[in-house]
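Participant: Sharing a model prediction with you, sequence too.
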Amino acid sequence: MKKQILTMSAAVAVLVAAWGSAFAAGFSIREQSAEGLGSSFAGIAAGSHGLSSMYWNPATISQHNEQGYISESNISLILPYSEAKDGVGGFGGSSDSGNIGVLALVPASYSVYGLTDDITLGLAINAPLGLATKADAWAGSPHGSSSEVFTLNVNPNVAYKIGDMLTVAVGVQGEYIAVELESETPGGAQFFGGEADDIAFGFTAGLLFEPMDGTEIGVGFRSSISHKLKGDGFLTPVGFNDGISAKLKTPEVVTLGIKQDITDEFRLMAGVEWANWSRFKALDIIRDDTGAILASTPQDWDDSWFFSIGGEYDWTDELTVRAGFAYEDSGVPDSTRTPRVPDNDRYWVSVGASYKINGWLTAHAAYSHIFVEDGSINLPAGGGLPSLTANFDQHIDIVSASATIDW
């Protein structure tokens, strides 16, 4: 009986660690725009990349007011590579995780309608957060063998143009989130898992300032969304199965962008983004039947920053080409990096193009390669979890395409 109690305690610790790792790991999805990807999202809050700019700044929809109803559909293929090597864990197991990255398709859609000369309506449907990792059985499996996070965010917004230079906008976010996480000991002797979901709401806001012809400056804000996840946690073969819950507040995000026309054909863009990931200091997992805290896991994350610069050139009346570079500070401290999302600082290199097929249809495509700095893991034993050391080799390739239709 004592052995079973100890086993269940370890299982709870593993389950808690699994949830904490996924929620704290800065798992925002940036790939919301094929046009934006082509310049590493430089200047996107200034409306430099079509309808999809509304995801970062809803005020940019006013730039499309005279077009009546217009829509845009995006799809991004994400090809991550992340492999742990030289792994040593307290429960033994292979030193190599294999590629834990899982291929993902990320859709996004946007619509804009000019209601009056000064009022523009917009609708964005996105997946702002996401995570998909799956490892082979290895030394780090007790800290996380697979992870899935899915979100669906619906964001209607309205923009009002005040004179010729200033536009203000606000919007509402309705967001569904579902999480499924698993861990196991090497050899599969014990299997742990948890799943939960929730619906919650937030808002967006933005400003667009055009001080002179050829200059556009935008600031966008996405609020935090407070999720109260409820679901089930389980352990086999012991037979533990009980309701669990956790509170998750997504980070506030502020994006600043500028676009400057250099000539009639050539434009330069730049952007800065801040995300408030430092709000994740700890995560409490609650057992539903007793209301007791199963565990409180420290997070200690830092705020993340994203800096980008890019340019685009109208090669012909139909063809526009673009390129960009970005640096992203992930905010993940070395002390709490885990196998679920072994995130680290990144460098983006991107190219893209747009082609106007006819008067009502424009196609966009882009490619990015992300160089991710190697990340080390050095987790001490504690709370029923074994120690783990490992080194991760990582990079990401992204291909995006979209179509804009002027109805």
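Facilitator: In hand now; what should we look at?
Participant: can we go C-alpha only for contacts and neighbour counts from here?
Facilitator: Will do.
Participant: who touches the host helix or strand of Trp348?
Facilitator: Trp348 is part of strand 346-356 when elements are defined by DSSP states H and E. With contacts defined as CA atoms under 8 Å, 6 or more residues apart in numbering, strand 346-356 is touched by 34-35, 37-40, 318-330, 362-373.
Participant: How about the secondary structure of Leu6?
Facilitator: helix (DSSP: H, G, I helix; E, B strand; the rest coil).
Participant: and what of the one 5 residues further on?
Facilitator: Per three-state DSSP, the secondary structure class of Ala11 is helix.
Participant: And for the one 3 residues further on?
Facilitator: Reducing the assignment at Val14 to three states with three-state DSSP gives helix.
Participant: Distance of it relative to Gly50?
Facilitator: 44 Å (CA to CA, to the nearest Å).
Participant: for comparison:
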Amino acid sequence: MHNKFNKLTWAVAVAAAAFASQANAGGYQINEQSVSGQGYGHAGRSSNVNDATIVFGNPAGMSFLDRAQLTAGGTYLNVSTDIDNASATRNGVPVHVDGSADGDIVPGTLVPFAFYAHPVNEQLAFGFGVYAPFGSKTEYEDGFVGRNLGNYTELRVISAQPTVSYRFNDQWSIGAGVTYNRVDGELHRQVANPFSPNNTDADIDARIEGDDDAWGYNLGVIFQPVPETTFGLTYRSKVSYTLTGDYRATDPSGLVDTFAPERLNRDAQLDLTTPETINFSVTQQMSDRLKLMAGASWTRWNRFDEILVTDPSGDVITQEEQDYTNAWAYALGGEYQLNPQLALRAGITLDFTPTSDEFRSARIPSDDRRVFSIGAGWTPMDNLTLDFAYSYLTERSTRVDQERGDSVFDPGAGGLVEGVSSTYSADYKNEAHGFGAQLTYRF
């Protein structure tokens, strides 16, 4: 295969990977950094200080902890997808193969985390956390009718965050953290064979793996005008990556780049910026036993207006419009202290998608979502708390209408020619169940 075909195929694959990483939900952010917070829908993420997970929620909150503590746990996500009315074409001809478009395209996933917070005195505190702020994975079956648009996507981001907090007085506290972020991505797509573009049995299996690391930061402030009322504000910075990776394409017989074996691995790069977020919440102690929380989050998604892939020399390989818009999420929750050992929690979250109908992808076909959560915290002894939570997520039904045009290399013409136009349409309905558990030990 010709070098230009390799470049083009790689670019489409990487571009789709970037899109998938950006579209995992009403935004792509993972919320699973606290099971105690999950129980009340993360409504008090920036203002409710329960345990060491406040290192992520609002670094300023560490100064409100009475002693050092370690919190570790995770949430298991079980996602199901109902796909109806699926159809696909190539150059106007319906694609059948197995004729399949099964649901349950997101494998069950455990999202772990661990945090440590250490108050030095009544004013100063330090902390550290390891968690997953972003991630997505979709995996269609081999015969997926829309496989030319993408049939496997996985992106993982792991962050490590050292943090410091300082409390000026009974009312004000500030905090700051630096994040080291590592991103790894992989995706697959079936690409038309340049020598037989209309023969689906001759499709090329195109795969790309890429990675990068980058630094970011977060800032937080807590204001407690009276002991019963706490306001929290947290800012998480954008993080800029330049993903680089290797491309590999294999035909059905297993041959790789037969006409140019020295070009088996191709290099390209994609600049990707994860957007900054702002979270504000308030926690109100209504009585000795009851407290209520409300919060709002804003994400600057309009940074993601296009996918631009270049080669190492800076030449543009592909450029695709995405046109994301800034998005909001809102949450309400509460916690009731049934007795000294047991706290009960509940919450609801509304999370709005930044994607539009025009650019919604088969890789992550999501829309606006609602999340209903319940939870409990059990403290059998003074230095140990076990938290459990369950969340049910349901998304608004949505539709994917996607079209892509790929050029192919024609040996006779000696260059790239108009080759393949692929379309995919389907109705999607997504829902998910989240089961969380965490342990907090106080020293």
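Facilitator: Arrived safely. Computed from a predicted model, the values in this text were never measured in an experiment.
Participant: on that earlier part again, which of Val14 and Gly50 of the first structure has more neighbours?
Facilitator: With neighbours defined as other CA atoms under 10 Å, Val14 of the first structure and Gly50 compare such that Val14 has more, 27 against 20.
Participant: could you list every residue that touches that one?
Facilitator: Pro142, His143, Gly144, Ser183, Phe192, Gly384, Leu385.
Participant: Repeat the analysis, applying 7 Å as the threshold.
Facilitator: Counting by CA atoms under 7 Å, 6 or more residues apart in numbering, Val14 of the first structure touches Pro142, His143, Leu385.
Participant: which residues of the first structure fall in helices?
Facilitator: For the first structure, applying DSSP state H gives helices covering 2-24, 34-37.
Participant: Around the counterpart of Ala292 of the first structure in the second structure, how many other residues sit close by?
Facilitator: Aligned counterpart of Ala292 of the first structure in the second structure: Asp315 (TM-score structural alignment). By other CA under 10 Å, the residues close to Asp315 of the second structure number 10.
Participant: just to revisit the earlier point, Leu115 of the first structure is nearest to which of the helices of the first structure?
Facilitator: helix 34-37 (25.3 Å; CA to CA).
Participant: What's the separation between the aligned partner of Val254 of the first structure in the second structure and Asp51 of the second structure?
Facilitator: Alignment note (TM-score structural alignment): Val254 of the first structure maps to Ile278 of the second structure. Noted for Ile278 of the second structure: a distance of 21 Å to Asp51 of the second structure, by CA to CA.
Participant: Among the helices of the first structure, show me which one is buried the most.
Facilitator: helix 34-37 (a mean of 32; mean count of other CA atoms under 10 Å).
Participant: so how far does it sit from its counterpart in the second structure?
Facilitator: Mean deviation of helix 34-37 of the first structure relative to the second structure after superposition (mean CA distance after the TM-score superposition for the first structure): 0.7 Å.
Participant: Return the list of helices and strands in contact with that helix.
Facilitator: strand 361-379, strand 388-406 (3 or more CA pairs under 7 Å, 6 or more residues apart in numbering; DSSP states H and E).
Participant: and with 10 Å instead?
Facilitator: On a contact count with 3 or more CA pairs under 10 Å, 6 or more residues apart in numbering; DSSP states H and E, helix 34-37 of the first structure meets strand 69-89, strand 319-329, strand 346-356, strand 361-379, strand 388-406.
Participant: Centre of the chain to it, how far?
Facilitator: Between the centre of helix 34-37 of the first structure and the centre of its chain there are 15 Å (CA atoms, centre = their mean, to the nearest Å).
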